[in-house]
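Asks: Pasting the sequence and the predicted model now:
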Amino acid sequence: MLSCSSVFYIIAEIMIQPSFDFQTLDPETVLDSLWNTGIRVDSGLTPLNSYENRVWQFSDEDRKRYVAKFYRPQRWSLEQLYEEHQFTQQLAEANIAVAAPLSFHGTTVQQAEGISFAIFPSLGGRQYEIDNYDHLEQAAQTLARIHQVGRQHLFHHRPTFGLDEYFHQPLALLQETSLIPAALKVDFITALTKLGAQLTCMWHTDWEALRLHGDCHPGNILWRDGPLFVDLDDARDGPAVQDLWMLVSGDLNEQRVQWDILLECYTELTEFNINELSLIEPLRAMRMVYYLAWVVRRWRDPAFPKAFPWFEEADFWMRQIAEINAQTVLLQSPPSLMMPQF
């Protein structure tokens, strides 16, 4: 059952966050804010792919390249942004390859017309190869080092992975939205309710919380003679397995091999609680539901209808119902992933 504070949070999300669309963040405002940091911008602004925030690459008069990230207001507080930056800087100080924000005028968080932003060095790299075992080995070792730092203390202001944020709040939002075709709404909510019942049975807290990257999919890893981890925007406390499971793909046999490699290399440097493996499918289910609610929550931002034109189509929601039902069956089935022999 949702608490009163959770209900208030959901209402606030519905009423406030979706209306923000970055329309006030014009190029002149962006350029002025960059000059105010002391950087002499000597190029145009090249937009980089980001829906949640607005991100541009640019060069200064010395041809040094930077990336400016303007954070979506009302998502993170200043304290939460600082915690992300502090964590990233701690990782960089430990000689871990991450994209850490730069400090200007004694702070990493700048302001432009009420919008917080940060500037990062532009760090190029090749794409992380999901089928390259050498890449997987080095990514596992680097994640182990990230988690060693993450275990030193927890976040004070950022949230912890759990069912409230990643299922109950999204469910409440999806129940209210008009984006789901009316003819499919009952079937969709019924499927979500069954999934939620199974998630509640399977979610456990037999794990040690630590500070995580939080969104560690292959797209957030670049390759520069080793893995470079970028975009810690979703950093929060949670189980170590959250930063591992999205690096595994392919059929069941391929997944078993990848998990053996991943955990063998990871545990060479730090411990891993084997009980966390039972959270893989619940975390996958929570990510599915959270993603749908995220698009709904941002729909009033003009960038979202343009980027997701199929989101209101019946075929899309029929596929979601089928995938949610399949995930519920998977959660009810005996674990298909055998104990890795790492």
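Replies: Everything's here; your move.

Asks: can we go C-alpha only for contacts and neighbour counts from here?
Replies: OK.

Asks: which residues in this protein form helices?
Replies: Counting by DSSP state H, the segments of the chain that form helices are 4-15, 27-36, 78-93, 133-150, 163, 169-176, 182-202, 252-266, 280-297, 303-307, 314-332.

Asks: now the ones you listed in a markdown table, with mean neighbour count and distance to Leu244?
Replies: A markdown table is the format used below for those (neighbours: other C-alpha atoms under 10 Å; distance: least, C-alpha to C-alpha, whole Å):
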| stretch | mean neighbour count | distance to Leu244 |
| --- | --- | --- |
| helix 4-15 | 13 | 29 |
| helix 27-36 | 15 | 36 |
| helix 78-93 | 19 | 18 |
| helix 133-150 | 20 | 8 |
| helix 163 | 17 | 19 |
| helix 169-176 | 19 | 23 |
| helix 182-202 | 16 | 19 |
| helix 252-266 | 19 | 8 |
| helix 280-297 | 19 | 9 |
| helix 303-307 | 14 | 28 |
| helix 314-332 | 16 | 19 |
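
Asks: nearest to Ala112, of those helices?
Replies: helix 27-36 (5.7 Å; C-alpha to C-alpha).

Asks: packing partners for the closest one?
Replies: Helices and strands touching helix 27-36, by 3 or more C-alpha pairs under 8 Å, 6 or more residues apart in numbering; DSSP states H and E, are strand 110-112.

Asks: Give me the buried stretch members for the strand it packs on, please.
Replies: Applying a neighbour-count criterion of 16 or more other C-alpha atoms under 10 Å, the buried positions in strand 110-112 are Gln110, Ala112.

Asks: now for it, which elements pack on it?
Replies: Secondary structure elements in contact with strand 110-112, counted by 3+ C-alpha pairs under 8 Å, 6+ apart, are helix 27-36, strand 115-121.

Asks: is it possible to export these to JSON lines including distance to Pro305?
Replies: Formatted as JSON lines, the helices and strands packed on strand 110-112 follow (distance: least, C-alpha to C-alpha, whole Å):
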{"stretch": "helix 27-36", "distance to Pro305": "22"}
{"stretch": "strand 115-121", "distance to Pro305": "23"}
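
Asks: so which of the ones you listed gets nearest Gly250?
Replies: From these, taking C-alpha to C-alpha, the stretch that ends up closest is strand 115-121, at 33.6 Å.

Asks: And the helices and strands packed on strand 110-112: which comes nearest Lys306?
Replies: Between Lys306 and those, the shortest gap by C-alpha to C-alpha is with helix 27-36, which sits at 20.3 Å.

Asks: quick one: contacts of that closest one?
Replies: Applying C-alpha atoms under 8 Å, 6 or more residues apart in numbering, the external contacts of helix 27-36 come out as Arg40, Val41, Leu45, Gln111, Ala112, Glu113.

Asks: Comparison target, given below:
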Amino acid sequence: MSAASPHPFESLTPQLVVEAVESLGFWLPGEPFALNSYENRVYSLTDEDRRRWVVKFYRPERWSDAQILEEHAFLGELTAASVAVGAPWADAAGTTLHHYEGFRFTLFAHVVGQAPELENPAHLFALGELIGQVHAVAVRQPFLHRPRFDIAARVEQCRERVLQARWLDKRQRESYAKVTHALLPLLEANAWPASALQRVHGDCHLGNMLGRDESFALVDFDDCAMAPAIQDLWMLLTAQSPEEWQMQLSEVIEGYETYCEFDRRQLAWIEPLRTLRLMRHSAWLTARWEDPAFPRAFPYVADSAYWDQHIRTLEQQRVALDSPRWLA
């Protein structure tokens, strides 16, 4: 896309959003409310019967129809197994992926609730149970079209993307190249075998887990992939002391093992996954910069201080890969 070409999402006006949803047979008396989403465009809306919905417009050219429909099929399996997830609405023909004016979109029932508290043992146990329920269904069959977590390939893609970014000066570019070159053999030495890959949600951060009390639902499977089970668990472990970390781990795993056995050898893959997430985030920001929403939301990416901090963080990850925290 040339700099002079408008981004496809620029034409996604509130009126078009309403028209798209109403093309499915709904009537919307009010305006859609834009939610905090950048990869796709996501809106909250209410129909004439006061039912609340979330509509997602997929980023053009990111996923194929087959990849999106595989995500929807997984959500259908989970719903059939009574797992609390944000499942897609289907029309009378069973269609979940809809098209309007060149956009692909899906409608989801609104999930009510707040993010969990990761300092609360009961919440951690409940989240472990929820992810265990998801994985008990996930291991029944693999994804055929969704991405696979190949750490070497993903790191190399991120590395190339960042090294092409225009904001790094010569010193930063050299430092980034040096630290990522040093990280790659450490990541490969701690890589998971292909046999450890299974279907996962892929992005289990707090914003994708909603509920009340000790009952939560998992939403937004847009990043579902084939990855180790620990990918859906490690972001729940946020403590900064060994005692608190072990408490979090104990509650999460105890809840998880209500439904699924957990191989504790996967704990050794936390730091590689953390490193990959850090690298992917910066690469993602540079890859999406032509989308006007990104310079507005992430102006600091164009600041030299951001890249200095990112390089320092990767240096810290090199140390962490050599001596993972609190796994004894």
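Replies: Looks like it came in fine. Every value quoted in this text rests on a predicted model; they were computed, and no experiment measured them.

Asks: Would you pull the TM-score for this pair?
Replies: TM-score for the superposed pair, counting by TM-score structural alignment, normalised by the length of the second structure: 0.94. Supporting figures: 324 aligned residues with a C-alpha RMSD of 1.9 Å.

Asks: Near the corresponding residue of the second structure for Gly114 of the first structure, how many other residues are there?
Replies: Aligned against the second structure by TM-score structural alignment, Gly114 of the first structure finds its counterpart in Gly102. Neighbourhood size, Gly102 of the second structure [other C-alpha atoms under 10 Å]: 8.

Asks: Next up, the contacts around the most centrally placed residue in the second structure.
Replies: Of all residues in the second structure, the one closest to the mean position by C-alpha atoms, centre = their mean is Asp203, 3.0 Å from it. Asp203 of the second structure makes contact with Phe221, Asp223, Cys224, Gln231, Asp232 under the criterion C-alpha under 8 Å, 6+ apart.

Asks: which residue numbers in the second structure go with stretch 56-63 of the first structure?
Replies: When the second structure is aligned by TM-score structural alignment, the counterpart of stretch 56-63 of the first structure is residues 43-50.

Asks: got the end-to-end distance for the matching stretch?
Replies: Terminal residues of stretch 43-50 of the second structure lie 16 Å apart, using C-alpha to C-alpha, to the nearest Å.

Asks: So for that stretch, what gets flagged as buried?
Replies: Tyr43, Ser44, Leu45, Thr46.

Asks: again, but for stretch 199-210 of the second structure
Replies: Within stretch 199-210 of the second structure, the residues that count as buried by 16+ other C-alpha under 10 Å are Arg199, Val200, His201, Gly202, Asp203, Cys204, Asn208, Met209, Leu210.

Asks: counterpart of the fifth one in the first structure?
Replies: For Asp203 of the second structure, the aligned residue in the first structure is Asp215 (criterion: TM-score structural alignment).

Asks: what's next to the match of stretch 56-63 of the first structure, contact-wise?
Replies: For stretch 43-50 of the second structure, with C-alpha under 8 Å, 6+ apart as the criterion, the contacting residues are 26-35, 52-56, 110.

Asks: I'd like to know which of those is nearest to Arg274 of the second structure.
Replies: Sorting the contacts of stretch 43-50 of the second structure by distance to Arg274 of the second structure puts Leu35 at the head of the list, at 26.2 Å, by C-alpha to C-alpha.

Asks: wait, what's in contact with that closest one?
Replies: In this structure, Leu35 of the second structure makes contact with Arg41, Val42, Tyr43, Ser44, judged by C-alpha under 8 Å, 6+ apart.

Asks: now do 7 Å
Replies: Each residue near Leu35 of the second structure by C-alpha atoms under 7 Å, 6 or more residues apart in numbering is listed here: Val42, Tyr43, Ser44.

Asks: export those to a markdown table and tack on distance to Leu267 of the second structure?
Replies: Listed next are those as a markdown table, based on distance: C-alpha to C-alpha, whole Å:
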| residue | distance to Leu267 of the second structure |
| --- | --- |
| Val42 | 34 |
| Tyr43 | 36 |
| Ser44 | 37 |
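
Asks: Cross those residues against strands and list the overlap.
Replies: Applying DSSP state E to the contacts of Leu35 of the second structure, the entries found in strands are Val42, Tyr43, Ser44.

Asks: okay but the first one is in contact with Val55, surely?
Replies: Translated: Val42 of the second structure. Yes. Val42 of the second structure lies in contact with Val55 (C-alpha atoms under 7 Å); the separation is 5.6 Å.

Asks: more crowded one of those two?
Replies: In this view Val42 of the second structure and Val55 are compared by other C-alpha under 10 Å, and Val55 has more residues nearby, 25 against 22.

Asks: ok, back up a step: how about JSON lines for the contacts of Asp203 of the second structure, with neighbour count and distance to Thr95 of the second structure added?
Replies: Formatted as JSON lines, the entries for the contacts of Asp203 of the second structure read as follows, by neighbours: other C-alpha atoms under 10 Å; distance: C-alpha to C-alpha, whole Å:
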{"residue": "Phe221", "neighbour count": "21", "distance to Thr95 of the second structure": "18"}
{"residue": "Asp223", "neighbour count": "14", "distance to Thr95 of the second structure": "21"}
{"residue": "Cys224", "neighbour count": "23", "distance to Thr95 of the second structure": "20"}
{"residue": "Gln231", "neighbour count": "22", "distance to Thr95 of the second structure": "30"}
{"residue": "Asp232", "neighbour count": "21", "distance to Thr95 of the second structure": "28"}
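
Asks: Can you lay out these as CSV showing distance to Asp308 of the second structure?
Replies: Conversion of the contacts of Asp203 of the second structure to CSV gives the following (distance: C-alpha to C-alpha, whole Å):
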residue, distance to Asp308 of the second structure
Phe221, 32
Asp223, 28
Cys224, 31
Gln231, 27
Asp232, 29
